[in-house]
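Enquirer: Fold the following for me, if possible:
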Amino acid sequence: MKFSQEPLKRIRISTVMDHLVLILGALFMLVPMLMVLQLASVPDVEIIQRGPSLHIGDQLDDNFIKAMFEASGFSGENTGLSMLMNSFILGIGFAIGKIVLGMMAAYAIVYFRLQFATFAFWAIFTTLLLPLEVRILPSYEIVQSLGMLNTYQGLIVPLIASATATFFFRQFFMSVPEELVEAARIDGAGPMKFFVDILVPLSRTMIAAMFIIMFVYGWNQYLWPTMITTDEDMYTLVRGIKQIIQVFEGTNLPEYGRGNLLAMIAVIPPVLIVVFFQSWFVKGLTESDK
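Expert: The predicted structure is shown next:
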């Protein structure tokens, strides 16, 4: 009996230790969010005087109303709701554009007999060496010359070319059995029908994984919206938060409470998307049997 109980005891201890490490890691990651929540509940003067503390104030409701329904600029257009909508449009447009363009590029590289298909793929892949920060000035010049400043097109279109999405969809399409392609060809399916009716449904988990990654990346964009948008009605949440907390004008203090509450609101949509679609996300990146 002792011999049979020792492995069980060892398993239980290791399981407890694993869960303990996970719980401690989760608490460690939650500390900054709890600090932001505390700072959003106290007056701005107290934040400047004392900084973060364990005291929970009574300003949470007032800061929420200010954050969502009051504007901080001169035009009265950059309320929290308008900035939230702009961030949604940027995140969703960014993700959908990258997925559509990446799928089309990968489809052409894998299934069309192009003479320089491999060279085209590696040319696309090497663009990972040129992030937005490197090419931001020429990108800005092109957007300005096309008259797309302070527009959703200017926010989204220059960013949707994606070597990452092209790479993942290429690897996925290469794993599709050749017998499926032959069967579709025998049934008379053309290139577009094969793409829309067969490849797109097969790629739904990969599409979901790419959507999560690209949405979060687009949602958190700060540098590009700062360059492209000067009208306050086009500010995104990340752009607006920075403006709110850095203003010192006369006797006006930075609205730290309002800015911290907007920061918490900005975290919620990406977290919800990851939580609700995490199973699809994992399948899209790890599933090998197509």
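Enquirer: Please make it C-alpha for all contacts and neighbour counts, starting now.
Expert: Noted.
Enquirer: separation between residue 276 and residue 269?
Expert: In this view, residue 276 and residue 269 are 11 Å apart by Cα to Cα, to the nearest Å.
Enquirer: ok, residue 242 to residue 258 distance?
Expert: From residue 242 to residue 258 the distance is 11 Å (Cα to Cα).
Enquirer: Looking at those two, which one has more neighbours?
Expert: residue 258 (28 against 14; other Cα atoms under 10 Å).
Enquirer: For that one, give its distance to residue 102.
Expert: Residue 258 is 38 Å from residue 102, by Cα to Cα.
Enquirer: still on that earlier bit, neighbour count for residue 276 and residue 269, which is higher?
Expert: residue 269 (16 against 10).
Enquirer: Quick check: buried residues in the helix or strand containing that one?
Expert: Secondary structure from DSSP states H and E places residue 269 in helix 256-276. Neighbour-count burial for helix 256-276 flags 256-263, 265-266, 269-270, 274 (criterion: 16 or more other Cα atoms under 10 Å).
Enquirer: How about stretch 71-78?
Expert: 71-72, 77-78.
Enquirer: which outside residues touch it?
Expert: 70, 79-80, 232-235, 240, 244 (Cα atoms under 8 Å, 6 or more residues apart in numbering).
Enquirer: Produce a ChimeraX select command limited to the buried residues of the residues you listed.
Expert: In ChimeraX, selecting the buried portion of the contacts of stretch 71-78, with burial taken from 16+ other Cα under 10 Å, looks like this:
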select :70,79,80,232,233,234,235,240,244
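Enquirer: and this one, so I can compare the two:
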Amino acid sequence: MIEKRPGLDLLSHLVLLLGVLIVAFPVYVAFIASTQTAEQATASPLSLVPGTQMLHNYAQVLGSGASGNTAVASVGRMMWVTLLSALMIAFGKIAISMLSAFALVYFRFPGRGLFFWMIFITLMLPVEVRITPTYQVVSDLGMLNSYAGLSIPLMASATATFLFRQFFLTVPDELAEAARIDGAGPMRFFIDVLWPLSRTNLLALFVIMFIYGWNQYLWPLLIATDESMYPIGIGIRRLITGGDAAIEWNLVMATLMLAMLPPGLVVVVMQRWFVKGLVDSEK
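Expert: Purely as a prediction, here's the structure:
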């Protein structure tokens, strides 16, 4: 029998509400500033009532960017670059990690354990340790200012490989034996059996990897020297620090709100599969 404790439930809801307010209030302030004029957005104290310039501000940043900073491409262009590179990173990480885990679990070859630990140990290496040689390779291959340069070096993922390997180890061996008896080759077994079973884990990892790709800053900062290849993170930074004109904070906040939309939509739309892929124990 579960004992009901109204006081504890009320306290839990109050703590939860307080946490939501702490997280949501800065977002609300950014939204309010994005609907105001430049003068209103820099006024002190800032009005918490929405302004009348919302459509004008969002249309301006999507079409031409901030008027005081001509060195930054439009937000529409930056979001397209970020979206495409994030999708390439997410799909690339999932494909490479699934195939790597499949080989480590279902193929017998010398040094299999060594290769797994070589992959796993890369989790201990920060990006800064390998960023210089990686940049040199990308530069020598002529991939600067390209979608390939923005995404391919970030596709390998030891975390996703480890998670897929742990999941594949829980798949009954009888399924592989049955597929072998039916004449299915390794790739047929991978596509027809492992792929459907991994769907929830795959979707959960897609959310994580997409947000990881969307929020990239350090690597694109080195690779993208042409303003047409700036992702949204670098674009926001340039809006704040670049140029001699006064910072148009209303347009900066409008850019911030637009930058939060795609990852927010991905989380909201795929929330059910995301949670299920992380906590579901039924295999």
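Enquirer: Now for the buried residues of stretch 71-78 of structure 1: which two are most distant?
Expert: 72 and 77 (8.6 Å; Cα to Cα).
Enquirer: Apart from its chain neighbours, what residue comes closest to the residue most central in space within structure 2?
Expert: Centroid-nearest residue in structure 2, with Cα atoms, centre = their mean: residue 211, separated by 1.3 Å. Spatial nearest neighbour of residue 211 of structure 2, chain neighbours left out: residue 263 (5.9 Å); criterion: Cα to Cα, 6 or more residues apart in numbering.
Enquirer: Map that neighbour across to structure 1 for me.
Expert: Using TM-score structural alignment, the partner of residue 263 of structure 2 in structure 1 is residue 270.
Enquirer: what sits against the alignment partner in structure 2 of residue 229 of structure 1?
Expert: Aligned by TM-score structural alignment, residue 229 of structure 1 pairs with residue 224 of structure 2. Residues near residue 224 of structure 2 by Cα under 8 Å, 6+ apart: 144-146, 150, 230.
Enquirer: hang on, the earlier thing: give me the mean deviation of the helix holding residue 269 of structure 1 from structure 2.
Expert: In this overlay with structure 2, the average offset of helix 256-276 of structure 1 from its partner residues is 1.2 Å by mean Cα distance after the TM-score superposition for structure 1.
Enquirer: Just checking, which helix or strand succeeds that helix along the chain?
Expert: Next along from helix 256-276 of structure 1, by DSSP H and E: helix 278-286.
Enquirer: orientation of that following helix relative to helix 256-276 in degrees?
Expert: When axes from the mean of the first three to the mean of the last three Cα atoms, to 10 degrees is applied, the directions of helix 278-286 of structure 1 and helix 256-276 differ by 70 degrees.
Enquirer: Now tell me what touches helix 278-286 of structure 1 from outside.
Expert: 204-210, 212, 274.
Enquirer: Over to stretch 119-127 of structure 2?
Expert: Counting by Cα under 8 Å, 6+ apart, 158-159, 162 sit against stretch 119-127 of structure 2.
Enquirer: who wins for most neighbours among those residues?
Expert: residue 158 (22 neighbours).
Enquirer: Residue 129 of structure 1 versus the counterpart of it in structure 1, what's the distance?
Expert: Aligning on TM-score structural alignment places residue 158 of structure 2 opposite residue 163 in structure 1. Using Cα to Cα, we find residue 163 of structure 1 at a distance of 10 Å from residue 129 of structure 1.
Enquirer: Trace residue 28 of structure 1 over to structure 2, please.
Expert: Matched by TM-score structural alignment, residue 28 of structure 1 corresponds to residue 22 in structure 2.
Enquirer: Let me know the helix or strand that that match is in.
Expert: helix 6-34.
Enquirer: correct me, but residue 33 of structure 1 touches residue 265?
Expert: No: in terms of Cα atoms under 8 Å, residue 33 of structure 1 does not count as a neighbour of residue 265; the distance is 11.0 Å.
Enquirer: what number of residues lie near residue 173 of structure 2?
Expert: Residue 173 of structure 2: 11 neighbours (other Cα under 10 Å).
Enquirer: do the same with residue 43 of structure 2
Expert: Neighbours of residue 43 of structure 2 (other Cα under 10 Å): 10.
Enquirer: and if you look at residue 68 of structure 1?
Expert: Residues near residue 68 of structure 1, counting by other Cα under 10 Å: 19.
Enquirer: counterpart of it in structure 2?
Expert: Residue 68 of structure 1 maps onto residue 62 in structure 2, by TM-score structural alignment.
Enquirer: what do you get for residue 39 of structure 1?
Expert: Using TM-score structural alignment as the criterion, residue 39 of structure 1 maps onto residue 33 of structure 2.
Enquirer: Could you check how far that match is from residue 70 of structure 2?
Expert: 21 Å.
Enquirer: Equivalent analysis for residue 218 of structure 2, please.
Expert: Distance from residue 218 of structure 2 to residue 70 of structure 2, by Cα to Cα: 22 Å.
Enquirer: Check residue 229 of structure 2 too.
Expert: Counting by Cα to Cα - residue 229 of structure 2 and residue 70 of structure 2 are separated by 15 Å.
Enquirer: With residue 126 of structure 2 instead?
Expert: Taking Cα to Cα as the measure, residue 126 of structure 2 falls 35 Å from residue 70 of structure 2.
Enquirer: What segments of the stretch 151-290 of structure 1 are helices?
Expert: 152-156, 163-174, 178-186, 191-194, 200-202, 204-219, 223-228, 237-245, 256-276, 278-286 (DSSP state H, counting those that start in this stretch).
Enquirer: Out of those, the one nearest residue 14 of structure 1 is which?
Expert: Once the helices of the stretch 151-290 of structure 1 are compared by Cα to Cα, helix 278-286 is nearest, at 24.9 Å.
Enquirer: how far is the closest one from where the chain is centred?
Expert: 16 Å (Cα atoms, centre = their mean, to the nearest Å).
Enquirer: again, but for stretch 25-45 of structure 2
Expert: On Cα atoms, centre = their mean, the centre of stretch 25-45 of structure 2 falls 27 Å from the chain's centre.
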